[in-house]
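**Student:** got a predicted structure here, sequence first:
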Amino acid sequence: MSSHTNDKEEFEGFISDFKQTLHYLFHEKENINKLSLERGLPAEVWHGIMSKTPLSVAIPSEYGGRGAIVKECLSILSAASYESLSLSLTFGINIALFLEPVAKYANDEVKQDIFNRFLQEENMGGLMITEPDYGSDALNMKTYNEEVDGIYRIKGTKHWQGLTGMADYWLIASRRKLNDSDLARDIDFFIADGRIDKQKIVVEELYNNPGLYIIPYGLNKIDIEVPSKFKLNPESTGIKMMLDILHRSRFQFPGMGMGFITRMLDEATKHCENRIVGAGNLLCMDQVQYQLSRIQTAYTICSAMCFKSSSVSGIDHNLAAEGLEANTMKAVVTDLMHESAQTYTQLSGANGYRMEHVGGRGIMDSRPFQIFEGSNEMLYSQIAEMVTRQMRKQKQANLMEYLLTYAPTKESVSHFKKHVDFSINGTIPQRKLVDLGRAIARIICIGYVLEMEAAGFRKDLVENTIKNVQQEVAALISAYHHSSDTQVIVDYKDNSGWYSFV
């Protein structure tokens, strides 16, 4: 038997044991439906989860981990999100926003101690980029650093960091102070260790977030001193390092989506089989068949994203220039997660509106995924801008002709010929860029599905997925062609009260 087969069997044992542990902790020892409505998890539940060293998947083997293999990282995220989206996001933050950047960019002399604490002491780490006045505008952050005798002083304010007050380590983004008023354009990252007094971060406020209850978010005051060995080393610029980190994180969103969407599909199907209406069950209804096929489409696309991500997003790849596919994965999978939760809740009727219902809660837990790490509208408009910029460069006006030459769409675009055979001229309003980006992102996803089908994935799911996505792209392109220049009327209250016209 080859070592590859041994490795595969060994990992299947590892992940199976982890799933059983989660099931025991969340369904026998405690009730996950109740826990999901409380702030944080009880200490013994955390200990039970972390005793299985799930984060070892993101630690290189030379430091005692499992090797930072993408398919293992995605499998852990998926196993967690089947039971709890909050738990999966906690792992996602640790893996993509702390452990992988440390493995790739930290000094060798600091790695072993950090990784040991993750493996032996159940430590956690997070990333601080977002600031109260500069949300998605990270390049204008005001947190600064200045060096004196090999020690960096870092000062500023950060907020909405997942694991606020809970993480042991933080990766902190800042800009070098040039003089009293100016900061460098480039971005530096430092590792802060909360055990060291001079590196402790003060939590000024914990936010009362309506979903993802288990994860603490808040406002953090930074005034710390960090030795130079804890500064990350970019391959070229700090901005490119930040893009590599954020894009790799977006390539891991399908792992968090996979378990969650599978859970919505399993629960919705079970409910529709068991719910009797008149002479038959809900499954007999045509509209219900359509709704469930939409969740199956989400399942298929998310599977294909995991398949694709496993081969292209490891820490040995630099993803700084892969914005288009990173944006596609993040935006599409989070739309699919939210839609799947909405559909299951709708099919559940009044029961979907219980706080402890996994679909109803899933609506609130999945909603922020469409907002954080770049809101989806912004990412879709960026996708359309990237494509139209390349088209102009190649002096190509016809969208279909371009997509036939573009690697991520050249195999899939034949399924959308009648929708995308048109020319793009002149500047496009932002609202239309969003529609166009949504459509292009879905055509890219069908490319992933076809790649996975070629590797042996079942054909009936693929055929259903293509039909559903064709319908979606047709609607998006129709919206793109429809002329709309509506504007908000700020002083709308004058002469608009219905009562005075009766």
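**Tutor:** Ah, there it is.
**Student:** every contact and neighbour count from this point should use C-alpha atoms.
**Tutor:** Will do.
**Student:** just the helices in the stretch 201-350 of the chain please.
**Tutor:** Taking DSSP state H, counting those that start in this stretch as the criterion, the stretch 201-350 of the chain carries its helices at 238-274, 286-312, 323-347.
**Student:** now mean neighbour count too, for those helices, in a markdown table please.
**Tutor:** Shown next, in a markdown table, are these (neighbours: other CA atoms under 10 Å):
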| stretch | mean neighbour count |
| --- | --- |
| helix 238-274 | 23 |
| helix 286-312 | 21 |
| helix 323-347 | 24 |
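**Student:** then this one, side by side with the first:
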Amino acid sequence: MQAATTESVSVPDKNQFEHIPFSQFADNLKEKMKQVFHVRADIDQLSLKRGLPPFVLREIMSVNPLSVGIPKEYGGRGGVMKENIGLLATASYESLALSLTFGINSALFLQPFGKFGQDEVKAGVFNRFLNEKAMGGLMITEPDYGSDALNMQTYYTEKGSKIHLQGKKHWAGLTGWADFWLLSGRQKSNSDKLMRDIDFFLCDVNAPGQNIVVEEFFENLGLYAIPYGRNRIDVQLPLAHKLVPHTTGVKMMLDLLHRSRMQFPGMGMGFIQRMLDEALNHSKERMVGGKSLFHYDQVQHRLTDLQASYTICSAMCANSSEKAGLDVDLSSEGMEANAVKSVVTDLMQEAAQSAVQLVGAKAYKLNHIAGRGIADSRPFQIFEGSNDILYAQISEALVKMMKRAKERNLFQFLKSFDLTDKAVHFVKKQVDFNLDLQIPQRKLVDMGKIIGRVISLNQVLDLGDKGFKKELIDGSVTFLQQEITKLMSSFTFKNSEKVVDDYEENTSWMNFVAG
């Protein structure tokens, strides 16, 4: 297999991969998934084992799903955001792990590499994706610096025509599988100090001096199809493998991460729809007390919440398709990206929990898609930014903007803010108060959840203006109004309790029972 180097590589024939309409492209993928997951094998049984049988990936990759993330000049479909998100949604209806595999390849490798990679190595890399079904991933997280990415200790030095990169990375999806990686690190100065800025590099594990050693594969709780682990980095890379930021490396990383977070609704879309369909079908078929579950009021409540989540996620997909294109610099769009990622992943986990509750005991199995969905969707609330951190960052950004605008009233500020200007009128009663801009961290998280859902409501209203089914829009508005009301109650409730270190002293309940 040819390694990606700075040597000249011919560009694939642009007609080699016919640019069929995306609807047909998606149908081809659906047919392949049907064949491998329901005809040749049983996805519910496959899900009990680590990894995927070779024929599954071979057949699915035969329709070139990753071509959506490759520029047209290199034989791909052009990196159109609507198609990237549509691909994730198509896959996640059948398999959240497969959708995440596509997301890792596209959002975390192909898109940033296409945008910031050097032209002389692009043709060779993209050619291998299209013709040899290569895969790629991203390594940022380190064992001792998880969410503290700016202090990563992986470092590099330049000597002659080579870059020597060394360090440890873990929890990179597709560990041991991917042919290409984008590796992050900081330059070491002559005085052995690490620079503040961050750089990214293309690594081809099949090229001499670029092998990455997997020290351990993790027994991850869910997403069995995707390998994760701990990696030792000690590679020699050509200078042409360094990504070129438009301004700084940190802004390049933010642009990359924000665009990825804006695509999370694609993975949520098919998954939430599947949870909704499973819950609807079971509720209509299951008879209890002489009538189907569907006719019970509490069941209707759960089903309408699932439909609201489906609609909110649809609005997010439409919004991201319009805003998150590769030609847009998203480095400064942290508030919207964080809101989209955190809210949709909360909705994914809640959808799985509701589906299991409605289906009952048989759903509490790894070989049932609803039970599996609880474990598979849970890490989405953690990776690429823990939701608690993202919610706090939303509030911190809000406070900065309100201080800059010299506005204390939350309603008045949100009314003039483009991400919330429509939605705020639907929750005026809840947010019409002066906000104390000195907010403790636990309240920053609460407020971030509120603002995230106001932003989501704005996107739902935008979707409604475009003609989306009115009954679903109205149900989503009601759902988000209720969510914001509950969260506001939590925000205003006074709670500054601290952990009791010596909690075991005088706390054995048996000492307080007679006899």
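**Tutor:** That came in fine, so what should we check first? None of the values given here were measured: they were computed from a predicted structure.
**Student:** before we move on, back to that, nearest to Arg176 of the first structure, out of the helices of the stretch 201-350 of the first structure?
**Tutor:** When those are compared by CA to CA, helix 238-274 sits nearest Arg176 of the first structure, at 11.0 Å.
**Student:** give the aligned range of the closest one in the second structure.
**Tutor:** Per TM-score structural alignment, the counterpart of helix 238-274 of the first structure in the second structure is residues 249-285.
**Student:** for Leu379 of the first structure, find the nearest of the helices of the stretch 201-350 of the first structure.
**Tutor:** Nearest to Leu379 of the first structure among the helices of the stretch 201-350 of the first structure is helix 323-347 (5.6 Å), distances taken as CA to CA.
**Student:** other SSEs contacting the helix or strand following that closest one?
**Tutor:** The first helix or strand that comes after helix 323-347 of the first structure along the chain, using DSSP states H and E, is helix 358-366. On a contact count with 3 or more CA pairs under 8 Å, 6 or more residues apart in numbering; DSSP states H and E, helix 358-366 of the first structure meets helix 85-94, helix 323-347.
**Student:** now for those, which one comes closest to Ile224 of the first structure?
**Tutor:** Closest among these, once you apply CA to CA, is helix 85-94, at 21.5 Å.
**Student:** neighbouring contacts of whichever helix or strand comes after that closest one?
**Tutor:** With elements assigned by DSSP H and E, the helix or strand that comes after helix 85-94 of the first structure is helix 100-105. For helix 100-105 of the first structure, the external contacting residues (CA atoms under 8 Å, 6 or more residues apart in numbering) are 58-60, 68, 111, 232-234, 245, 315.
**Student:** onto which residues of the second structure does helix 100-105 of the first structure map?
**Tutor:** Going by TM-score structural alignment, helix 100-105 of the first structure lines up with residues 111-116 of the second structure.
**Student:** how much does that stretch stray from the first structure?
**Tutor:** Following the fit onto the first structure, the mean deviation recorded for stretch 111-116 of the second structure is 0.5 Å by mean CA distance after the TM-score superposition for the first structure.
**Student:** check the offset of that stretch from the chain's centre.
**Tutor:** 18 Å (CA atoms, centre = their mean, to the nearest Å).
**Student:** try stretch 159-179 of the first structure
**Tutor:** Chain-centre distance of stretch 159-179 of the first structure: 19 Å, with CA atoms, centre = their mean.
**Student:** and it, which stretch of the second structure?
**Tutor:** Here stretch 159-179 of the first structure aligns to the second structure at residues 170-190, judged by TM-score structural alignment.
**Student:** and the matching stretch, end to end?
**Tutor:** 28 Å (CA to CA, to the nearest Å).
**Student:** distance of the residue in the second structure that Ile443 of the first structure lines up against relative to Met335 of the second structure?
**Tutor:** Using TM-score structural alignment, the partner of Ile443 of the first structure in the second structure is Val454. Here Val454 of the second structure is placed at a distance of 12 Å from Met335 of the second structure (CA to CA).
**Student:** Gln393 of the second structure now?
**Tutor:** Counting by CA to CA - Gln393 of the second structure and Met335 of the second structure are separated by 7 Å.
**Student:** go on, Gly290 of the second structure?
**Tutor:** Gly290 of the second structure sits 50 Å away from Met335 of the second structure, taking CA to CA as the criterion.
**Student:** so what's the aligned partner of Asn387 of the second structure in the first structure closest to, chain neighbours aside?
**Tutor:** When the first structure is aligned by TM-score structural alignment, Asn387 of the second structure is paired with Asn376. Distances taken as CA to CA, 6 or more residues apart in numbering place Ala331 nearest to Asn376 of the first structure, at 5.1 Å, with adjacent residues excluded.
**Student:** what lines up with that neighbour in the second structure?
**Tutor:** For Ala331 of the first structure, the residue aligned by TM-score structural alignment is Ser342.
**Student:** so who does that match touch?
**Tutor:** Residues in contact with Ser342 of the second structure (CA under 8 Å, 6+ apart) are 381, 387, 390-391, 452.
**Student:** reformat the residues you listed as a markdown table; add distance to Trp509 of the second structure and secondary structure.
**Tutor:** Shown next, in a markdown table, are the contacts of Ser342 of the second structure (distance: CA to CA, whole Å; DSSP: H, G, I helix; E, B strand; the rest coil):
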| residue | distance to Trp509 of the second structure | secondary structure |
| --- | --- | --- |
| Gln381 | 36 | helix |
| Asn387 | 36 | helix |
| Leu390 | 39 | helix |
| Tyr391 | 37 | helix |
| Gly452 | 42 | helix |
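**Student:** ok, these in the first structure: which stay?
**Tutor:** Counting by both residues aligned by TM-score structural alignment, their matches' CA atoms under 8 Å, the contacts of Ser342 of the second structure that remain in contact in the first structure are 381, 387, 390-391.
**Student:** now distance to Thr304 of the second structure and neighbour count too, for these, in TSV please.
**Tutor:** Output for these, formatted as TSV (distance: CA to CA, whole Å; neighbours: other CA atoms under 10 Å):
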residue	distance to Thr304 of the second structure	neighbour count
Gln381	23	21
Asn387	24	23
Leu390	27	27
Tyr391	25	28
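**Student:** many thanks, have a good one.
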